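Asker: Following is a predicted model, sequence given first.
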Amino acid sequence: MTIGALMLDLEGTQLTDDEAKTLQQPEVGGLILFSRNYSDPDQLQSLMTSIRVIRPDLIVAVDQEGGRVQRFRKGFTALPPMANLGKHYQQDPAAACYAAKELGWLMAAELRAYDIDISFAPVLDIDWQQCSVIGDRAFASEPFALIGLSTAFMQGMHEAGMAATGKHFPGHGWVGADSHLELPIDERSEADLEAADLKPFKSLVSSGLDAIMPAHVVYSQIDSQPAGFSHFWLQEKLRRQLGFNGVIFSDDLTMEGASIAGSYPERCRRALEAGCDMVLVCNHPDAAKEVLAFLKQQPSSQNPRISSMRGKPLALNESQDRLQQARQISANLF
């Protein structure tokens, strides 16, 4: 099955007629939901039913990492920031990794119950204590701990039928700037990145990571382009050297860190040419329309990778004990 390269969003809690028409375009392959699209579980179920009626193959995503990045709250378990797992790891590594696995399962299980395919997780950035936009979203400041916790979290997601997306390749935690608002520049050498930031990505790729989202960060000693527009980072480093064969999602092309690539259609073109399989255009309906119009003018491409991100069935009625235990683990980590 081939799925279109554009992931976009919705304005509210119900699917409008115009949005329904847009989602039926073959160039659209994904939909990302935000807090504005959610009020309660019944509304979410209704929204997802209306989406699946017209596009059963659509990849539906959300950022449900935990902590300050959790789009659905009412009726969902409050998940701790992943940094709390890192603190737990310092006291009891085995217990922390078990907790990470159960939280990954819990997060994914609650979303899969509504036929949401993916949460863009886990965050694989190292917390260098100087990037506020990453901060406590990161599992740890030390690569070994980060690898253990994020691998366990990914395993839990897989057990719940959800593919995992590691972000933000090759590491966003060093720079102080927020790529939503400006273009961060990381001046470290490739050797510096290899010694720390790249280690979690390498390890999780070898453990079955399904997808990766590159950072809107320029690593100036290596390439003049942000990673998401860089042939070096996506083709040479990620595909060839790391042997990654999964899906590459761009980060949101409306972020300021992507503005270096030009207009919205040009950002799309450059991201796809660099090696992204799917581009995200969020919180800017006009930009999404421009990108959709651009994609309609392009030759139809065959990219079967994206369909691998569709969620697998989950029988929650067989998992009530695990749900209760995982929710207690989550509560204990606050």
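Answerer: Yep, that arrived. Numbering: from 1, shown residues only.

Asker: From here on, just use CA atoms for contacts and neighbour counts.
Answerer: Noted.

Asker: The residue nearest to residue 76 when sequence neighbours are not counted in helix, strand or coil?
Answerer: In this structure, residue 76 finds its nearest non-sequential neighbour in residue 110, 7.0 Å apart by Cα to Cα, 6 or more residues apart in numbering. The three-state label given to residue 110 by DSSP: H, G, I helix; E, B strand; the rest coil is helix.

Asker: Identify the residues contacting stretch 214-227?
Answerer: 167-172, 179, 183-190, 228, 230, 232-234, 248-251, 257-258 (Cα atoms under 8 Å, 6 or more residues apart in numbering).

Asker: one more structure, for comparison:
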Amino acid sequence: MTEHAPLIIDVAGTSLSAADRRRLAHPLVGGVILFARNWMHRRQLLELTAAIKEVREDLLICVDHEGGRVQRFRTDGFTHLPAMRALGELWMDDGRGSRHREGSGALRALDAATAAGYVLASELRACGVDFSFTPVLDLDWKDQAPQADASRSTVIGDRAFHGDPRVVAALSRALMLGLLQAGMANCGKHFPGHGHVAADSHTEVPVDRRSLKAILHDDAAPYGWLSSVLASVMPAHVIYPRVDSRPAGFSQKWLQDILRRQLGFGGAIFSDDLSMEGARRIDGQLVGYADAAVAALTAGCDLVLLCNQSLGEGEAVDALIDGLAVAAAQGRWQASSASEERRLALLPETLPQAWDELMVQPRYMHALDLLP
């Protein structure tokens, strides 16, 4: 079997248990996603990430750390990053009266977005974290469709930069530059767009009934414009029935025909969390984690996430690992060397800066001043 480690799993606590170490050492496991429960303070986080790398140096240590309400580490010196909507609002602010200058808000917002990316990535990397699932490329439809259900876009809400895909693409590119300056890759989410639906895919299966033409013109447009700089993409657990009956993360049409061939994306594709309700129902049937992983991988995902299942005895994590191994032996899933190359490409290529050195670094201090 070609070496391929597609599973991104979590760990239960603030240090590794024997069960955690056993799972992380499995050749099908390629990374870890951390949560707030894995955090006490910076020294503890450094010890945890170092312990993970001791198990396997190539494990990708990930976190959802966007800013605003989605930021796992908030104390012991971590900067409270703004929600991305704050950058979109800055884009629209050209000043008033004698201070008004057309387009000045957009230029300030671009600089602030790069600063946000740099602060985000440099602080995480100083604590041993390799990768954050950011930026959100979803559109904020709050003001774009006033006739729509008032609950629309609340799942994404202020996590989105703006309602205009051109602004989203520009600010995302600027934020990605900041990530890159600190040596971190990026992840655009949630392809082709989660902002137009009211339902939360954590608890139900959202359905977006728009046409492919409408989605490509609006929500998916940033993915094409950013195809040369996107390192990875996470599809939405949303069904777009006028395109495919399956959620985007389980759809060959969305992932291979549209994202890869039509939009030209060549980076890694992550599934969203397989424990979410939107991932558990495929073709109307409730499926297990291993079957969901096989469906995502065969549809075109390179990596699949299973979150918050290591608590207690972690039976679901073991079932996923064992089930995927059985699926490979049965020929229901084939490992991919190309997928493994895409996973490894997400690992940082530079050494991180130590926290105390970072705190007095001029670029970092200037970036803090630029945040909205």
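Answerer: Great, that's in hand. Since this is a predicted model, take the numbers as computed values, not measurements.

Asker: TM value for the aligned chains?
Answerer: The TM-score (TM-score structural alignment, normalised by the length of the first structure) is 0.96; 330 aligned residues with a Cα RMSD of 1.4 Å.

Asker: Of the contacts of stretch 214-227 of the first structure, which count as buried by neighbour count?
Answerer: 167-172, 179, 183-186, 228, 230, 232-234, 248-251, 257-258 (16 or more other Cα atoms under 10 Å).

Asker: if I pick residue 178 of the second structure, what's in contact with it?
Answerer: Taking Cα under 8 Å, 6+ apart as the test, what residue 178 of the second structure contacts is 113-119, 121.

Asker: For the alignment partner in the first structure of residue 199 of the second structure, which non-adjacent residue is spatially closest?
Answerer: Structural correspondence for residue 199 of the second structure with respect to the first structure (TM-score structural alignment): residue 177. Of all residues not flanking residue 177 of the first structure in the chain, residue 184 sits nearest, at 5.2 Å (Cα to Cα, 6+ apart).

Asker: My guess is that neighbour contacts residue 171. True?
Answerer: No. Using Cα atoms under 8 Å, residue 184 of the first structure is not in contact with residue 171; the gap is 11.6 Å.

Asker: Which residues lie in contact with the aligned residue in the first structure for residue 181 of the second structure in this structure?
Answerer: With TM-score structural alignment defining the correspondence, residue 181 of the second structure maps onto residue 159 in the first structure. Residues in contact with residue 159 of the first structure (Cα under 8 Å, 6+ apart) are residue 105.

Asker: all strands of the second structure, in order?
Answerer: In the second structure, the segments counted as strands under DSSP state E are 7-9, 29-34, 60-63, 65-67, 70-71, 131-132, 188-191, 232-235, 268-273, 281-282, 285-286, 303-305.

Asker: so which of the ones you listed comes closest to residue 220 of the second structure?
Answerer: Closest of these to residue 220 of the second structure is strand 188-191, at 6.7 Å (criterion: Cα to Cα).

Asker: in the second structure, what residues pair with stretch 98-106 of the first structure?
Answerer: The aligned range for stretch 98-106 of the first structure is 111-119, by TM-score structural alignment.

Asker: superposed on the first structure, where does that stretch end up, distance-wise?
Answerer: Mean deviation of stretch 111-119 of the second structure relative to the first structure after superposition (mean Cα distance after the TM-score superposition for the first structure): 0.6 Å.

Asker: List the contacts of that stretch.
Answerer: Here stretch 111-119 of the second structure makes contact (Cα under 8 Å, 6+ apart) with 79, 81, 87, 171-172, 174-182, 364, 367-368, 370-372.

Asker: List the buried residues of it.
Answerer: Buried positions in stretch 111-119 of the second structure, judged by neighbour count with 16+ other Cα under 10 Å: 111-119.

Asker: Likewise for stretch 15-28 of the second structure?
Answerer: 15-16, 20-21, 23-25, 28.

Asker: do stretch 344-353 of the second structure as well
Answerer: Going by 16+ other Cα under 10 Å, stretch 344-353 of the second structure has these buried residues: 346-348, 352-353.

Asker: With distance to residue 263 of the second structure as added columns, please give the residues you listed in CSV.
Answerer: CSV is the format used below for these (distance: Cα to Cα, whole Å):
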residue, distance to residue 263 of the second structure
346, 20
347, 24
348, 26
352, 33
353, 35
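
Asker: Tell me the spacing between residue 222 of the second structure and residue 38 of the second structure.
Answerer: 33 Å (Cα to Cα, to the nearest Å).

Asker: neighbour-wise, which of these two wins?
Answerer: Neighbour tally, residue 222 of the second structure and residue 38, criterion other Cα atoms under 10 Å: the higher count belongs to residue 222, 28 against 20.

Asker: Once you drop chain neighbours, what's closest to that one?
Answerer: Leaving aside its chain neighbours, residue 222 of the second structure sits nearest to residue 169 (5.0 Å; criterion: Cα to Cα, 6+ apart).

Asker: Quick check: the aligned residue for the one you found in the first structure?
Answerer: Counting by TM-score structural alignment, the partner of residue 169 of the second structure is residue 147.

Asker: wait, doesn't its match sit right on residue 202?
Answerer: No. Contact criterion Cα under 8 Å: residue 147 of the first structure and residue 202 do not qualify, at 9.5 Å.

Asker: which one of those two has more residues nearby?
Answerer: Using other Cα under 10 Å, the more surrounded residue of residue 147 of the first structure and residue 202 is residue 147, with 22 against 19.

Asker: Contacts only, for that one.
Answerer: 199-200, 203-204.

Asker: How about residue 6 of the first structure?
Answerer: 27-30, 278-281, 291-292.

Asker: I'd like these as a markdown table, with distance to residue 244 of the first structure appended.
Answerer: Below are the contacts of residue 6 of the first structure laid out as a markdown table (distance: Cα to Cα, whole Å):
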| residue | distance to residue 244 of the first structure |
| --- | --- |
| 27 | 24 |
| 28 | 24 |
| 29 | 21 |
| 30 | 21 |
| 278 | 16 |
| 279 | 18 |
| 280 | 20 |
| 281 | 24 |
| 291 | 27 |
| 292 | 28 |
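
Asker: Just the buried positions in stretch 221-240 of the second structure, please.
Answerer: Within stretch 221-240 of the second structure, the residues that qualify as buried are 221-227, 229-240, counting by 16+ other Cα under 10 Å.
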